[in-house]
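S.K.: here's my sequence, what's the structure:
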Amino acid sequence: MPRTADRRWVVPERGNRFAMQVALLLARKVGRRRLEWLLGPITLYFFLHNGAARRASRAYLRRALPIRPTITTIMRHMRCFAQVVLDRIFFLQNTTDMPHVRVTGRECFLQALADGRGCLLLGAHIGSFEALRALGREHGITLRMLMYRSNLGGATDVLEALDPTYAQTIIAIGQVDTMLRVAESLGRGEVVGILGDRTPDTDRCIRTKMLGGDVLLPEGPFRLGMATGAPMVLVSAIRAADGVYDVNFVPLGVPYPTSRQGRSAFVQQAAERYAGWMEALCRRHPFSWFNFYDYWKDLP
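M.R.: As a prediction, this is how the structure comes out:
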């Protein structure tokens, strides 16, 4: 399988700690609805000062939209991202002012949990994973997040400090005890979430098609599923026009192999299924994709 030395996103996230602290202060003073008035100026600043994100947005929207992207559509894309970041503040604070959540496919998720092996929830940087945490709190479900931590910036640190229990729910990728902690969590019947659309340079990856071009996806989530035997469920949480987050669960739908010889074929089929699921989401909700870098490696 190919490897990648791609470090386009494995660098500290853009974000200003002071600006985020100001946003939190305003959030407590004026509330979510009034704070949304600032999203316009924030979007304009991001559009003007982040040329790489602007170019990446245009390249993605050319694939996802039936029409050629314009300045207006690029700014709409960036504003949707700013909106999700704002909503994350209120999800983490767990207040009555946080956005509401709707659920479809709940039976699929509960059925995956029923056999006591835990569950691997496979998402992407589409919409908001924070909405899923809110759902877990509501139903008393322990959700742990397997994630790459070395690229987090000061703004993210400020956000995560809003929930004192947040750090306890994270399993960092690349640590000596990562697999042990995942196995222990699943053994307790808990849920482990993974965003599988970015490939750190330490992971083996697999090539597949998405939105008309080749993309590289990490093998790790699918090999983790084979190693643990935990059922895998695809999950998305997309902000609808009414401000409610629509959480949707669907089964991965690719059975685990019964022999070693079938493992490579399973990883390929699972990656193709995952890429097809992401593509369908991007077609239906083109402004909810939040990978602002050269995802298809076709920009100069």
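
S.K.: contacts, neighbours, all on C-alpha from now
M.R.: Noted.

S.K.: and the helices in the chain, which stretches?
M.R.: Under the criterion DSSP state H, helices of the chain are mapped to 17-35, 39-49, 51-64, 71-93, 106-113, 130-139, 154-160, 178-187, 220-228, 263-284.

S.K.: name the nearest residue to residue 244, sequence neighbours excluded.
M.R.: Among residues not flanking residue 244 along the chain, residue 100 sits closest, at 5.0 Å (CA to CA, 6 or more residues apart in numbering).

S.K.: OK, contacts around the one you found?
M.R.: Contact analysis of residue 100 by CA atoms under 8 Å, 6 or more residues apart in numbering lists 243, 244, 245.

S.K.: please apply the same query to residue 214.
M.R.: 207, 208, 296.

S.K.: for comparison, sequence B:
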Amino acid sequence: MSETQNRPRQARPPSGGSEARTAASTAATSPAPPADWATQRERSNLWVLRLMGAIAVYAGRPLARLVLHPITLYFLLANGPARRASRAYLARALQRPAGWRDSYRHIHSFAATVLDRVYFLQDRLAQFQIDSRNVPAVEAVLAEGQGVMLLGAHVGSFEALRAGAQSVGTRAAMLMYEDNARLITATLRAIAPDVQLHTIALGRPGAMLALRRWLDGGGMAGLLADRTLPGHSGRSRTLMLPFLGQPAPFSDGPLRLAALLRQRVFFMAGLYHGGARYSLRFEPLADFRATAGPALEAEVEAALQRYVALLESICREAPYNWFNFYDFWASDAASTSATPD
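M.R.: The predicted structure follows:
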């Protein structure tokens, strides 16, 4: 739901060899303490997940969807900062002033994906209509016996993407920082104790080795790359890139991780279209298998720009699917110094 990426301090990026391996090891083992706003949001989302999980299990989906309306109304009225952030974002995505009805729809879409997460985890897929785009491109990579790194955002439902991975006969793991992984895994196991939850907790010793083995075994590994957090000691940079009409901070850390592991990267999104309708999107971002030296720096930056452009396109197409309920543009703009060359 709210797995976060963090914003490392700006430093000279690694070029390869032992320096690259050292950087990868640091990124995998150095804990990244979350900012207060991130911790609060994680715990809030987990509370919602627990509530919706209980409703989903005991009431069934038709009745549970009726309960979404009072829950949505409560959050709309009670959470002023989230409501204001929603309206500010929607005004950018919709390219018009956003009102209460828009924010209600935005929060309701979020609550609906939380509810459906329970059913996806329990493999109750027959009640959903799921279409997809560019799945053959991902299948072609998997058919070679290689894994794929997926770069996503807090858009729609990752559980829909996990279901899509199962439909093509592979496994999908989520990369999270340790605190978030522990909180979210515990909650999801309470909802679906028998489900196979694949998470790789960055910040633990051996995380990089676990990720490499997962990918070498033909699995897919997903990261959500639309948030940045302070406190990391790695070597990635945060760039201010144009996003919905104003520069916003994006970290190139996930792409550098893929580059260090020599992986192919796809953009991913599991969009919610109302009712029981979802669509899975995959778009190629980068192929780091043969890129090194100065060309690597250029390819990482170009891939990050493509990622931001695709995310912007998704936000225009399905504006009520982006679930960052805070001031994304102002969150750490004052502390971000790196800009694209």
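
S.K.: the second structure: which residue goes with the residue nearest to residue 244 of the first structure?
M.R.: Aligned by TM-score structural alignment, residue 100 of the first structure pairs with residue 129 of the second structure.

S.K.: now do residue 273 of the first structure
M.R.: Counting by TM-score structural alignment, the partner of residue 273 of the first structure is residue 306.

S.K.: how many other residues sit next to that match?
M.R.: Residue 306 of the second structure has 17 neighbours, counted by other CA atoms under 10 Å.

S.K.: now do the contacts for it.
M.R.: Residue 306 of the second structure touches residue 285, counting by CA under 8 Å, 6+ apart.

S.K.: distance of it from residue 263 of the second structure?
M.R.: Residue 306 of the second structure sits at a distance of 17 Å from residue 263 of the second structure (criterion: CA to CA, to the nearest Å).

S.K.: over to residue 169 of the second structure?
M.R.: Residue 169 of the second structure is 20 Å from residue 263 of the second structure, by CA to CA.

S.K.: higher neighbour count, these two?
M.R.: residue 263 (22 against 10).

S.K.: counterpart of the more buried one over in the first structure?
M.R.: By TM-score structural alignment, residue 263 of the second structure lines up with residue 230.

S.K.: does that match touch residue 122 like I think?
M.R.: No: using CA atoms under 8 Å, residue 230 of the first structure is not in contact with residue 122, being 11.8 Å away.

S.K.: which residue in the second structure lines up with residue 11 of the first structure?
M.R.: By TM-score structural alignment, residue 11 of the first structure lines up with residue 39 in the second structure.

S.K.: do residue 51 of the first structure as well
M.R.: So, by TM-score structural alignment, residue 51 of the first structure is matched to residue 80.

S.K.: kindly report the same for residue 249 of the first structure.
M.R.: Superposed on the second structure with TM-score structural alignment, residue 249 of the first structure falls opposite residue 282.

S.K.: got a list of what its match touches?
M.R.: Residues in contact with residue 282 of the second structure (CA under 8 Å, 6+ apart) are 133, 134, 135, 138, 266, 267, 268, 269.

S.K.: among those residues, which one sits closest to residue 321 of the second structure?
M.R.: Residue 321 of the second structure has its nearest neighbour among these in residue 269, at 9.7 Å by CA to CA.

S.K.: how deep is the closest one tucked in, by neighbour count?
M.R.: 28.

S.K.: any idea how far residue 155 of the second structure is from the nearest residue to it once chain neighbours are set aside?
M.R.: Excluding the flanking residues, the one nearest residue 269 of the second structure by CA to CA, 6+ apart is residue 281, at 5.1 Å. Counting by CA to CA, the gap between residue 281 of the second structure and residue 155 of the second structure amounts to 11 Å.

S.K.: what's the overlap in contacts for these two?
M.R.: 269, 270, 271.

S.K.: sorry, back to before: using CSV, please lay out the contacts of residue 100 of the first structure together with distance to residue 47 of the first structure.
M.R.: Formatted as CSV, those follow (distance: CA to CA, whole Å):
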residue, distance to residue 47 of the first structure
243, 23
244, 26
245, 25
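
S.K.: of those residues - the most surrounded one?
M.R.: For the contacts of residue 100 of the first structure, the largest neighbour count, defined by other CA under 10 Å, is 22 neighbours, found at residue 245.

S.K.: burial count for the residue nearest to that one when sequence neighbours are not counted?
M.R.: Distances taken as CA to CA, 6+ apart put residue 239 closest to residue 245 of the first structure, at 4.3 Å, once the chain neighbours are dropped. By other CA under 10 Å, 25 other residues sit near residue 239 of the first structure.

S.K.: residue in the second structure matching residue 239 of the first structure?
M.R.: Under TM-score structural alignment, residue 239 of the first structure pairs with residue 272 in the second structure.

S.K.: was I right about its match contacting residue 113?
M.R.: Yes: Residue 272 of the second structure lies in contact with residue 113 (CA under 8 Å); the separation is 7.2 Å.

S.K.: find the residues that touch each one of the two.
M.R.: Each of 156, 157 lies in contact with both residue 272 of the second structure and residue 113 under the rule CA under 8 Å, 6+ apart.

S.K.: re the thing from before, of all the shared contacts of residue 281 and residue 155 of the second structure, which comes closest to residue 118 of the second structure?
M.R.: The shortest approach to residue 118 of the second structure among these belongs to residue 270, at 15.2 Å (CA to CA).
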